[in-house]
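Visitor: the following comprises the amino acid sequence and a computationally predicted model.
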Amino acid sequence: MSARELDAAGITDPALRTAYTRCRALNAAHGRTYFLATRLLAARQRPAVHALYGFARWVDDLVDVPAEGATPDTVGAAIDRAERELSFGLATGLGDEPVVVALAHTAQRHGIDPALFTAFLDSMRMDLRVRDYPTRADLRRYTHGSASVIGLQMLPVLGTTADPAEAAPRAAALGEAFQLTNFLRDVAEDLDRDRVYLPADELAAAGVDRERLAWCRQRGAADPPVRRAVAEQVARTRTIYRFAAPGVAMLHPGSRPCIATALTLYSGILDRIEAMDHDVFAGRAAVGRARKALVAAPALTRAWWARWRAEAAAARAR
């Protein structure tokens, strides 16, 4: 299937095909919900999406899965090397790291602003030293680079029927909503990494601090103040989803089923958190396979129909 995608995208160079195949493998292994949604795109679009995900995963792993004996300084140096390699790749189309080669090719082909990658790398550097976020404004400085820019990177690949400048804030918000959903699902895991990605002042308003979160993590259950705090964070995240949702209609018709499916499945994680009575320490909230299949099946039909109509219109125009 990967070869068909590469053929559809017109990627024939053997080295580039190897690079894109590596990115696809990263997406399939780590971004399961994201990978499922990507399957709803036209085959020609998928390699670019795999490249964007592959680069983000590769750099994220430098931070979250460092080599044995790594320090913040050595990981920071690795991020610096990644940035230099990306700059070289964008300038020349060459490089030693496959995911960077694929990303550089995607960025050049789709006219993606290199500043979006710089912002992403800056947020990854924040993860080396920042363990708490005092306010939502502080957290948004992080999520801009870690998530909002991903939505903006995707926009040229997905295509729009509206002015891209009008669609951009919705795309950025959807990236932020996905990231905030991950933060809520992964509170326990992030605590194990000595990080809290929830605004401290908003937690404090519910009577929660890092020490209370750590105590709940130790006992494997959230207490009432933590449940209230999580419920408030879920509500705030749903507000961002509501702002982002109209952006789906601004996309090219063939891209809409993919993003609508990703929105439904990711917001479904919030449904699971609510079903757990907001106890994010009782287990990991996840959307089950049956639910994914139920959402994806009609989306696949819509995607096929949109592509068929586009191809028929193009044939009539010839």
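Guide: Arrived safely. Numbers count the residues shown, from 1 in each chain.
Visitor: hey, let's count contacts and neighbours off CA atoms from now on
Guide: Will do.
Visitor: report the contact partners of the closest residue to D60 other than its chain neighbours.
Guide: Leaving aside its chain neighbours, D60 sits nearest to M124 (6.8 Å; criterion: C-alpha to C-alpha, 6 or more residues apart in numbering). Counting by C-alpha atoms under 8 Å, 6 or more residues apart in numbering, M124 makes contact with 59-60, 63, 79, 146.
Visitor: now for F281, how many residues are close by?
Guide: For F281, the neighbour count with other C-alpha atoms under 10 Å is 24.
Visitor: now do the contacts for it.
Guide: Neighbouring residues of F281 by C-alpha under 8 Å, 6+ apart: 187-188, 216-217, 220-222.
Visitor: take a look at this one as well, against the first:
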Amino acid sequence: MSGPVLAAYAYCESVTGHEARNFAYGIRLLPTPKRQAMSALYAFSRRVDDIGDGDLAPADKQARLDQTRAALARVRAGEVTEEDTDPVAVALADSARRFPIPLGGLDELIDGVQMDLRGDTYETWEDLAAYCRCVAGAIGRLSLGVFGTATSAEERERAAEYADTLGLALQLTNILRDLREDASNGRTYLPANDLAKFGCSEGFHSDTPPRGADFAGLIEFEVRRARALFADGYRLLPMLDRRSGACVSAMAGIYRRLLERIAADPEAVLRGRVSLPAHEKAYVAARGLAGLDARRAARRRV
């Protein structure tokens, strides 16, 4: 690998290590080539997310997204060389040459951020799931290009479905965690039908639930939905090799634990962002690897 490409990957890994509070714990378990490729995917995705979450005017955000989509088109067309001045594009182009990454998933991510720019709201879970597939499910499918799965077409299709479902579980957990923060930015992601059912249509603009609302019931309802998505998405794990499975198990395990913390104290999401301390994330990652090995050993005995 040339010096410029190594430098591009080093840049992406520094972005991942600094910005990815949960993602980085999983990809540490991967061999170097896969870890580098996942860092390139993260750095590109982070760029897209930062445009959507930044302080620019909507027209300027759209212009930046158009530029980012153009950079992705250059990667897809093989037009990015190692001398390119954009290290993320250099690393992503190299990763796409080394792994069968479905780069269209990054177009879906940009589509999802554009939905945020338009201020889209979601009437039903099916509406919200379409958004979640853009901003999270697509990342799961992109990751499969790096991880690799069983060779049969049928199993690859099932693996993509499980990765998509696991992405929905992670994103719904994110939505619950960021409920108050999103409300302060004028965003509401939970389905309007669910909000109305539990008397929460007025939104979440203070550290206490809306008057007369069954806020705990709303959170319990969404937590049950997320748990079901996790259960289905975890069916991906046996289809991955040991280290890729450990990576996914670690990342999903951190979010699953976060979900249970929200379930135990629903109003915590109104008081601030719920998170896990670093030592607990490291413990979950290590436990995920050990648990994966134990499950594989049990299957061999059977």
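Guide: Great, that's in hand. The structure displayed is predicted, hence computed values, not measured ones.
Visitor: and the TM-score between these chains?
Guide: Overlay of the two chains. TM-score (TM-score structural alignment, normalised by the length of the second structure): 0.88; 286 aligned residues with a C-alpha RMSD of 2.1 Å.
Visitor: re the thing from before, among the contacts of M124 of the first structure, who's most crowded?
Guide: S146 leads these on contacts (other C-alpha under 10 Å) with 25 neighbours.
Visitor: pretty sure that residue contacts S123?
Guide: Yes - using C-alpha atoms under 8 Å, S146 of the first structure is in contact with S123, at 5.7 Å.
Visitor: which residues in the stretch 101-250 of the second structure form helices?
Guide: Using DSSP state H, counting those that start in this stretch, the helices of the stretch 101-250 of the second structure run over 104-118, 125-132, 138-147, 153-177, 179-184, 192-197, 215-233, 242-264.
Visitor: just so I know, which of those helices lies nearest Q36 of the second structure?
Guide: helix 138-147 (9.9 Å; C-alpha to C-alpha).
Visitor: before we move on, the earlier item: ok, and the contacts of F281 of the first structure in the second structure?
Guide: Mapped onto the second structure and checked by both residues aligned by TM-score structural alignment, their matches' C-alpha atoms under 8 Å, those keep the contacts 187-188, 217, 220-222.
Visitor: D186 of the first structure pairs with which position in the second structure?
Guide: In the second structure, the residue matched to D186 of the first structure (TM-score structural alignment) is D178.
Visitor: list the contacts for that match?
Guide: Each residue near D178 of the second structure by C-alpha under 8 Å, 6+ apart is listed here: 269, 273.
Visitor: and I219 of the second structure, by the same measure?
Guide: The neighbourhood of I219 of the second structure, defined by C-alpha under 8 Å, 6+ apart, consists of 176, 263, 266.
Visitor: distance of it relative to E260 of the second structure?
Guide: Here the criterion is C-alpha to C-alpha, to the nearest Å. By it, I219 of the second structure lies 11 Å from E260 of the second structure.
Visitor: and D232 of the second structure, by the same measure?
Guide: For D232 of the second structure relative to E260 of the second structure (C-alpha to C-alpha), the value is 17 Å.
Visitor: the residue lying closest to I273 of the first structure once chain neighbours are set aside: what secondary structure?
Guide: Once flanking residues are discounted, I273 of the first structure sits nearest to A285: 5.8 Å by C-alpha to C-alpha, 6+ apart. Per DSSP: H, G, I helix; E, B strand; the rest coil, the secondary structure class of A285 of the first structure is coil.
Visitor: can you tell me which residue in the second structure aligns to A285 of the first structure?
Guide: In the second structure, A285 of the first structure lands on V274 (TM-score structural alignment).
Visitor: what's the answer for Q233 of the first structure, then?
Guide: Q233 of the first structure maps onto E222 of the second structure when the alignment is built from TM-score structural alignment.
Visitor: which residues touch the residue positioned nearest the centre of the second structure?
Guide: In the second structure, the residue lying closest to the centroid (C-alpha atoms, centre = their mean) is A136, at 4.3 Å. By C-alpha under 8 Å, 6+ apart, the contact list for A136 of the second structure reads 109, 164, 167-168, 170-171.
Visitor: count the residues that sit near the equivalent of A137 of the first structure over in the second structure.
Guide: Aligned by TM-score structural alignment, A137 of the first structure pairs with E126 of the second structure. A count of neighbours around E126 of the second structure, defined by other C-alpha under 10 Å, yields 11.
Visitor: so how far is L168 of the second structure from E126 of the second structure?
Guide: In terms of C-alpha to C-alpha, E126 of the second structure sits 11 Å off from L168 of the second structure.
Visitor: also I175 of the second structure?
Guide: From I175 of the second structure to L168 of the second structure the distance is 10 Å (C-alpha to C-alpha).
Visitor: just L276 of the second structure next, same as before
Guide: Distance from L276 of the second structure to L168 of the second structure, by C-alpha to C-alpha: 20 Å.
Visitor: who has more neighbours out of these two?
Guide: Using other C-alpha under 10 Å, the more surrounded residue of L276 of the second structure and L168 is L168, with 28 against 15.
Visitor: check contacts around that one.
Guide: 129, 132-133, 136-137, 226, 229.
Visitor: give the equivalent position in the first structure for it.
Guide: By TM-score structural alignment, L168 of the second structure lines up with E176.
Visitor: since we're on the nearest residue to R76 of the second structure once chain neighbours are set aside, how many residues are nearby?
Guide: Nearest residue to R76 of the second structure, sequence neighbours excluded (C-alpha to C-alpha, 6+ apart): L103, at 7.1 Å. Neighbour count of L103 of the second structure, defined by other C-alpha under 10 Å: 20.
Visitor: ok, the counterpart of L103 of the second structure in the first structure to L121 of the first structure distance?
Guide: Counting by TM-score structural alignment, L103 of the second structure corresponds to P114 in the first structure. Going from P114 of the first structure to L121 of the first structure by C-alpha to C-alpha gives 11 Å.
Visitor: next one: Y53 of the first structure
Guide: Counting by C-alpha to C-alpha, the gap from Y53 of the first structure to L121 of the first structure is 14 Å.
Visitor: cool, and H278 of the first structure?
Guide: Separation of H278 of the first structure from L121 of the first structure (C-alpha to C-alpha): 32 Å.
Visitor: report the contact partners of T165 of the second structure.
Guide: Here T165 of the second structure is in contact with 137, 229-230, 232-233 (C-alpha under 8 Å, 6+ apart).
Visitor: and if we set it to 6 Å?
Guide: 229, 233 (C-alpha atoms under 6 Å, 6 or more residues apart in numbering).
Visitor: ok, F55 of the first structure touching V99?
Guide: Yes - F55 of the first structure lies in contact with V99 (C-alpha atoms under 6 Å); the separation is 5.4 Å.
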